[in-house]
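In: Generate coordinates for the sequence data below:
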Amino acid sequence: MSTTEIPRPVRDTGPARPARGGGRGALNARRAIAPALLYALLAVLILLPIALVALSAFTSTTPRPGGIGLSGLTLDNFSTVVGPGARGAALNSLAVGVGASVLALVIGGFLAFVTARTNVRGRRFLYFVGLVPMFLPSYVGALAWSVLGGPNAGLVNILARDLGLPTGFDVLNVPGLVFVLAIYYAPYAFLLVHASLSLMNPDLEESARVHGAAPWTVLRRVTLPLATPAVLGAAILIFVLTVENFPVSQIIGTAGGVDTIPTYVYRLMNSAPSRGNEAAAVALTLVAVVVVVTVLQRKVVSRRNYTTVSGKGLKLKVVDLGRFRTPALLLGLVYFAAATVLPLLALLFVTLHDSPYVSSVTGAFTQGGLSLEALTETVTNSVVHRATVNSVVVAVAAALLGTLLAFAVSYVVNRTKLPGREGLGHISMLPLAVPSIVLGLGLLWTWLILPVPVYGTLLVMVIAFVAAQMPQGFQGASAAILQVHAELEDSAVMHGASRLRAVWRITVPLLRVPLTSTFLLLLMLSMRELTVPLFLFTTDTRLLSIVIFDDLENGVLQRSAATSLLYCLVIFVLAYVTRRFGSRDRTGR
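Out: Here you go, the predicted model:
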């Protein structure tokens, strides 16, 4: 009887080690491709524009088409920084930033407190009041308030003369600039403080009440100190945004002879000949101020522990306002009127008035002084048509590409162990510390010197918006990715799916709602943006924001007001359609 011997598989121990070593090297090389590509992309979008501004501040020439063209190292440009013009602009910017931050915190903090922690009348409506100014671009509000609050021809003063009341209302000065900026940046304080108050553990407040503290003492000694991170965060955010704000300062401040750092940089760039190197030096000073303020805020917050949310459920105690329930609602209505109702009514009145010069408000209604001519002319104007299409195309494209890029960067940073991933997050957040007018200046020079023919096209606008809004997109995408556990995606990979397929079929559908919210945020920011494209537009690539600004600068007030109304309508429709689309589930319900 013979037996057949079954051969055993031979373990190949010799060549295996070199092959495995080579495979590991190839795998590491493939893993490094994604971060390398993202680094290259972010370098062109963000690092190169900032570097060109910094280099231009230390040279005597600015970048030119076909090459960098920087030469002649010098420190003479910084003599402008310490000159009387820059000093005055810096002092005005400081006064405006501090004043607007304080007033915006008072407005937003008040609305946040009464809607989050009290029994105020109309609480849901007041929550809406706290958010709605975000859908009205600040420079449109500034245009409306320049119409309302001009010292001579302002509608408020004209109406006061019609009624025989005292005149003298004037917003074309530093207090007026503070007021306009504060009412349109108060929503940022509202959102941050409202979130903090809603998550606060009520046990500490209750303990203070048990020990005999009065309600306002509890608010002053317990509630507000616990909300310090949110309050400081909102204050620094609003300070930075108001100090770097160009459109409102240009519309309100310049008309009243008030210069700020952004308007001073703009004037240097538009002087004949252009003083780009001096503008770069002043812009660097603005960046340094923003960075210093941000660092100080982080140090103040890091000194204490503000954690109050524990594992047990929170049941927030509602503060009874008593007789103050109705007055609190009335204060909210006053803010609603100042930020939304009065500006829109002023723009509508100027648009419908039969003449760009208003001599009587009451007479326009009693003597038939209203006409649809200006509105009809604006709606049928080919320049406005093209600008509307350009704005929608650029905003949608920038929001889509920005969301995709932010998701890719956020995924690499938060879900992988790839080398160098942390640096991608730092670069993505860098535009937050760079004022828009500085970034716009750097983007102009970047796409002049790069051998890519995109300058003068809508594509350069899309690229600029993606770069400017990268911090908001990265934060939104990161918050979304961290909500979904990696095990769901890993399970699909274990069952044979590639990583890319698992992301597309598992992660992306689960993040549909938050990613839609990120897309909506970038869409609204792109539609509202004026400063970044200010140096990049041409006759064929004007956006609605540019048309409004140009008309106002050239004295065409009626068309500027009519275009502003159309602008607000387009923003509302885009927000509504995007929100409705994002709220639908995969079955179409």
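In: only C-alpha atoms for contact and neighbour calcs from this point on.
Out: OK.
In: Doesn't residue 175 belong to a helix?
Out: Yes. According to DSSP: H, G, I helix; E, B strand; the rest coil, residue 175 belongs to a helix.
In: contacting residues around it?
Out: Residues near residue 175 by C-alpha atoms under 8 Å, 6 or more residues apart in numbering: residue 96.
In: now do the one 5 residues further on
Out: Applying C-alpha under 8 Å, 6+ apart, one finds that residue 180 lies in contact with 141, 142, 145, 248.
In: Nearest to residue 305 among those?
Out: Distance to residue 305 across these (C-alpha to C-alpha) is lowest for residue 248, with 37.3 Å.
In: Could you tell me how far that closest one is located from residue 127?
Out: Here residue 248 is placed at a distance of 25 Å from residue 127 (C-alpha to C-alpha, to the nearest Å).
In: Between the two, tell me which one has more neighbours.
Out: residue 248 (23 against 19; other C-alpha atoms under 10 Å).
In: Is residue 304 in a helix, a strand, or coil?
Out: coil.
In: repeat for residue 358
Out: Secondary structure of residue 358, per three-state DSSP, is coil.
In: ditto for residue 579
Out: Secondary structure assignment for residue 579 (three-state DSSP): helix.
In: any idea what sits nearest the residue minimising distance to the centre of the chain, other than its immediate chain neighbours?
Out: Nearest to the geometric centre of the chain sits residue 525, at 5.7 Å (C-alpha atoms, centre = their mean). Sequence neighbours aside, residue 469 is the residue nearest to residue 525 in space, at 7.6 Å (criterion: C-alpha to C-alpha, 6 or more residues apart in numbering).
In: Please generate a structure for the following sequence too, so the two can be compared:
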Amino acid sequence: MARTIRRGEGLTLAALLLIAAALFAYPLALLLKMALVRDGAPSAGPLLEALQSASVLRALGHSLDSSASSAAIALVLGTTMALAIGLTDLRAKGPFVFFLLLPMMIPPHVTAIAWVQALGPSSPVLQWLHLAPPPGSQNPFYSRAGVVALLSLQQAPLVFLVVLAALRSLPREMSEAARIAGARPWRLLRRVLLPLLAPTLIAAFVLAFVSALGNFGIPALLGIPARYVTLPVLIWRRLASFGPSVLGDVAVLSTLLAVIAVAVIALQMALQRRLRSQLVGPPQPPLRIALGRARRWVTGGLSLWILATVALPLTALVATALVPTYGVPLTPATLTWANFAEVLLRQQATLRAFANSTLTAGGAALTLAALAALLSYYLTLRGRRPLRVAASGLAGLGEITYAIPGLVISIAFILAFLRPLPLVHLSLYNTLGIIFLAYLCAFFSIALKPVAAAYAQIDPALDDAARVSGAGFGLRLRRVFGPLVAPAAASGAILVFLTAYNEVTVSSLLWSTGTETIGTTIFNYEDGGYTVLASAMASVTVLATVVLMALLDIAGRRLPPGVVPWRV
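Out: Below is the predicted model of the structure:
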């Protein structure tokens, strides 16, 4: 019986490793082979040749500049908000966290469209306030500063989430000792909390940097008019202009982008090892520093931030969707629902996009939830070190694919599935299948984290009791672990769906006529000058995102703490 149980565990893990090899390792290995192998031998020649191109060097410089600048700004903004929420007696923390994280869930290209419409000469909001610039004025977001500003706003919630989670896990003994010794809040922050948070701050900066490095929507919509082209945009333009014939060229550029991302993560890990502090004691509820009279100022400041970064652009987005032509002021006489009717009822491309995104994002969410539930079991398995080590390696591979920019994943999957599959002679290129598989590769880590956290809270004695009773691996999963981790798996599935439903980076190079996604359709509308249709479709997707986040918030009342990130 013991051999049967172990055989079931081993076969399941072998199946997971096979899936990982096909979806994670094989496409990326092909990418590296095309970029770094010449005449059958490894060579850095293609990379060095690419770096001799003036356009590549310029795009590389723009990518590093925008990523580093926006990550630094996001680090300051996100850390400040996390400290205000996590360490004080601020009221209504739940709603504040929900709205502070909302920009992270809105697709970057929708964010760019909303802000362009909010502060441009045709802004309906500025026209209502009689503050609109003269017609024909240069939109301030079509510039390097505009790209950096919106990347900062997009990444600040990510930093906020990481730092807030770290504050929840810090033991309170040192902070309490400092307060008993008479340390005021600023001295406590400078001498105790920030040194303890140093590894977390480094991780948050790197996450923001890597996320901005692979961002496609904001640099494409704002950078191209300003001639501020980043590496992802350069890759997209070359492949879109010349097709699969330039795969070797874009593979080299994609590898360069991936090398930068992996190098930055390796540097982060080295710095964290040097700055890590050994903490004694279990995690406890964080401090609640009394703000006193300052509470109204902190509350007002956060409220103004949400109004400026969430309400203003979204109001402009919806207002633009309600006028017949871009630039027409929104009045009772000009208000029309025709644009919503067009994208929801008449345009075949948009109807296909909604169906395709729902199908691929939903399928990826359900599949990844199941894979995460299986893999997480092995991450907490006792007494079977080889299985646990193999599972940890697979989880690490998922972290790497999440850190690698989505455009690199796209190129890797084009290389892997451009030709028909062997044996079955089925081609996945130009189908929804390749987008679905790319989603599995790109978003596996999102589904894994909440499920792994839920498994870590399960008493190992449950597994021991089930084994002693003779329950096989499948029965234990169905009757013991499945019900316990189902809420966390559902949470991970919804997070994957939210991320994949509106994304444009992964699918920008994989879509074709008939396989449009919501993200690519919105981008194509805006790029083609159909601004009011792009605004209408973007408004619908934002509404869907808010509804799904609200449902996850409701479900979070029954989930373990920390599974739903904005519940405090």
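In: What does the TM-score come to for these two?
Out: Once superposed, the chains reach a TM-score of 0.88 (TM-score structural alignment, normalised by the length of structure 2), with 548 aligned residues with a C-alpha RMSD of 3.1 Å.
In: neighbours around the residue nearest to residue 525 of structure 1, how many?
Out: 24.
In: Identify the residue of structure 2 aligned to it.
Out: Counting by TM-score structural alignment, residue 469 of structure 1 corresponds to residue 443 in structure 2.
In: go on, residue 137 of structure 1?
Out: Aligning on TM-score structural alignment places residue 137 of structure 1 opposite residue 107 in structure 2.
In: Its match is in contact with residue 502, isn't it?
Out: Yes. Between residue 107 of structure 2 and residue 502 there is a contact at 5.8 Å, judged by C-alpha atoms under 8 Å.
In: Between those two, point out the one with more neighbours.
Out: Neighbours were counted for residue 107 of structure 2 and for residue 502 using other C-alpha under 10 Å; residue 502 has more, 28 against 25.
In: And the residue nearest to the centre of structure 1? What does it align with in structure 2?
Out: Using TM-score structural alignment as the criterion, residue 525 of structure 1 maps onto residue 499 of structure 2.
In: Could you report the separation of its match from residue 532 of structure 2?
Out: Remark: distance between residue 499 of structure 2 and residue 532 of structure 2 (C-alpha to C-alpha) = 24 Å.
In: Neighbours of the counterpart of residue 303 of structure 1 in structure 2, how many?
Out: When structure 2 is aligned by TM-score structural alignment, residue 303 of structure 1 is paired with residue 274. Residue 274 of structure 2 has 9 neighbouring residues, counting by other C-alpha under 10 Å.
In: Residue 247 of structure 2 matches what in structure 1?
Out: In structure 1, residue 247 of structure 2 lands on residue 276 (TM-score structural alignment).
In: Wait, that match touches residue 266, no?
Out: No. The pair residue 276 of structure 1 and residue 266 fails to qualify as a contact (C-alpha under 8 Å) at a distance of 9.6 Å.
In: which residues of the stretch 101-250 of structure 1 fall in helices?
Out: For the stretch 101-250 of structure 1, the helices defined by DSSP state H, counting those that start in this stretch occupy 123-131, 138-148, 155-162, 174-199, 203-210, 215-218, 224-226, 228-243, 247-248.
In: Looking at these, which is nearest to residue 261 of structure 1?
Out: helix 228-243 (7.8 Å).
In: so the closest one corresponds to what in structure 2?
Out: Mapped onto structure 2 using TM-score structural alignment, helix 228-243 of structure 1 covers residues 198-213.
In: hang on, the earlier thing: find the one among the helices of the stretch 101-250 of structure 1 with the highest mean neighbour count.
Out: Neighbour counts (mean count of other C-alpha atoms under 10 Å) averaged over each of the helices of the stretch 101-250 of structure 1 peak at helix 138-148, with a mean of 26.
In: what is the orientation angle of it with helix 155-162?
Out: For helix 138-148 of structure 1 against helix 155-162, the angle by axes from the mean of the first three to the mean of the last three C-alpha atoms, to 10 degrees is 20 degrees.
In: counterpart of residue 323 of structure 2 in structure 1?
Out: With TM-score structural alignment as the criterion, residue 323 of structure 2 lines up with residue 353 in structure 1.
In: Its match reaches residue 369, doesn't it?
Out: Yes. Contact criterion C-alpha under 8 Å: residue 353 of structure 1 and residue 369 qualify, at 6.0 Å.
In: of these two, who's got more company?
Out: Counted by other C-alpha under 10 Å, residue 353 of structure 1 and residue 369 do not tie: residue 353 has more neighbours, with 22 against 16.
In: From residue 146 of structure 1, how far out is the nearest residue to the more buried one once chain neighbours are set aside?
Out: For residue 353 of structure 1, ignoring the flanking residues on the chain, the nearest one in space by C-alpha to C-alpha, 6+ apart is residue 370 at 4.5 Å. Look at residue 370 of structure 1 and residue 146 of structure 1: by C-alpha to C-alpha, they are 21 Å apart.
In: Equivalent analysis for residue 182 of structure 1, please.
Out: Residue 182 of structure 1 is 15 Å from residue 146 of structure 1, by C-alpha to C-alpha.
In: next one: residue 314 of structure 1
Out: Residue 314 of structure 1 sits at a distance of 46 Å from residue 146 of structure 1 (criterion: C-alpha to C-alpha).
In: what's the counterpart of residue 190 of structure 1 in structure 2?
Out: Under the alignment (TM-score structural alignment), residue 190 of structure 1 pairs with residue 160 in structure 2.
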